[in-house]
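K.L.:
Next one to model:
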Amino acid sequence: MSSSVRHLHILRSKWSRSVRRVTLLKESQAADRLAIAERTLRKIRGEGRISFVLIGRSVRYSLSDLDAFIQSCRGKVARCPSTSRKAARTSTSTSSEMVVAFTARRASRAAEPPSR
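P.N.:
Here you go, the predicted structure:
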């Protein structure tokens, strides 16, 4: 496994009398909670973007890990690039062609005799 994948190991101390109960969800339950496909969840886990609990071969997800993943996916509203300041020209080249208004070009063509 990749070192970027984080594992949560739950250990019980023989001296500890109180054990904190953590709700763990199966992959299908976690995918339903995130409203994504199980395959997508496995892909996200493989990329190391979400924490999980590995118990034997079983993969489980804690509610706090799902909440942390949701928070990490939140985006900020970006400013619309079309309303932002225009970028400076990157080229100083100019065209050697003359710009002619569309209506002027159409009028000159109408005045010419038809060619054969």
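
K.L.:
Please make it C-alpha for all contacts and neighbour counts, starting now.
P.N.:
OK.

K.L.:
Do I have it right that Leu54 meets Ser62?
P.N.:
No - Leu54 lies out of contact with Ser62 (Cα atoms under 8 Å); the separation is 11.0 Å.

K.L.:
next up, for comparison:
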Amino acid sequence: MRPSTCASATAGASLLRSGLLPLLLLLTLAWIASADPPVGFGELRCKCVRTTQGIHPKHIARVEVIVAGPHCHSNEVIATLKTGNVICLNPKAPWVKKFIQKTLDNGPSL
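P.N.:
Now for the predicted structure:
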């Protein structure tokens, strides 16, 4: 063995025996876990795996439209029902298009 390899192995063993290495590892993991994600990065996949077809618009309390991008290849329409349930709607369905257009025409409700 080369002397430099033995020296680094001995240093690692002494750090392990002293309890410093596990502490450093724990501190590093805690720091990584507490760090904020970089700006612009979020969920990098589609939120809607399946869409619901038969829901009456009067049951919808709020609608969120997520346009296609690097996270998902298609537009997504996420509706929050008055009961609090969250469902995905088919963005290509004519009634969904009409509902979104009507919501946009009415403007934000305060």
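
K.L.:
what TM-score do we get after superposing?
P.N.:
The TM-score (TM-score structural alignment, normalised by the length of structure 2) is 0.25; 42 aligned residues with a Cα RMSD of 3.6 Å.

K.L.:
Buried residues in the longest strand seen in structure 1, which are they?
P.N.:
Ordering each strand of structure 1 by length in residues (DSSP state E) puts strand 58-62 first. Buried residues in strand 58-62 of structure 1, counted by 16 or more other Cα atoms under 10 Å: 60-62.

K.L.:
Can you report how many residues lie near Val65 of structure 2?
P.N.:
The tally of other residues near Val65 of structure 2 (other Cα atoms under 10 Å) stands at 14.

K.L.:
What strand or helix carries it?
P.N.:
Assessed by DSSP states H and E, Val65 of structure 2 sits inside strand 60-66.

K.L.:
Against which helices or strands is the longest strand of structure 1 packed?
P.N.:
Strand 58-62 of structure 1 is packed against strand 24-25, helix 27-34, strand 53-55, with contacts defined by 3 or more Cα pairs under 8 Å, 6 or more residues apart in numbering; DSSP states H and E.

K.L.:
contact partners of the shortest one?
P.N.:
Spelled out, that is strand 24-25 of structure 1. 60-63 (Cα atoms under 8 Å, 6 or more residues apart in numbering).

K.L.:
thinking again about what came up before, comparing the helices and strands packed on strand 58-62 of structure 1, which comes out most buried?
P.N.:
Highest mean neighbour count of these: strand 24-25, a mean of 18 (counted as mean count of other Cα atoms under 10 Å).

K.L.:
Identify the residue nearest Ala30 of structure 1 in space, chain neighbours excluded?
P.N.:
Nearest residue to Ala30 of structure 1 in three dimensions, chain neighbours excluded: Tyr61, at 6.6 Å (Cα to Cα, 6 or more residues apart in numbering).
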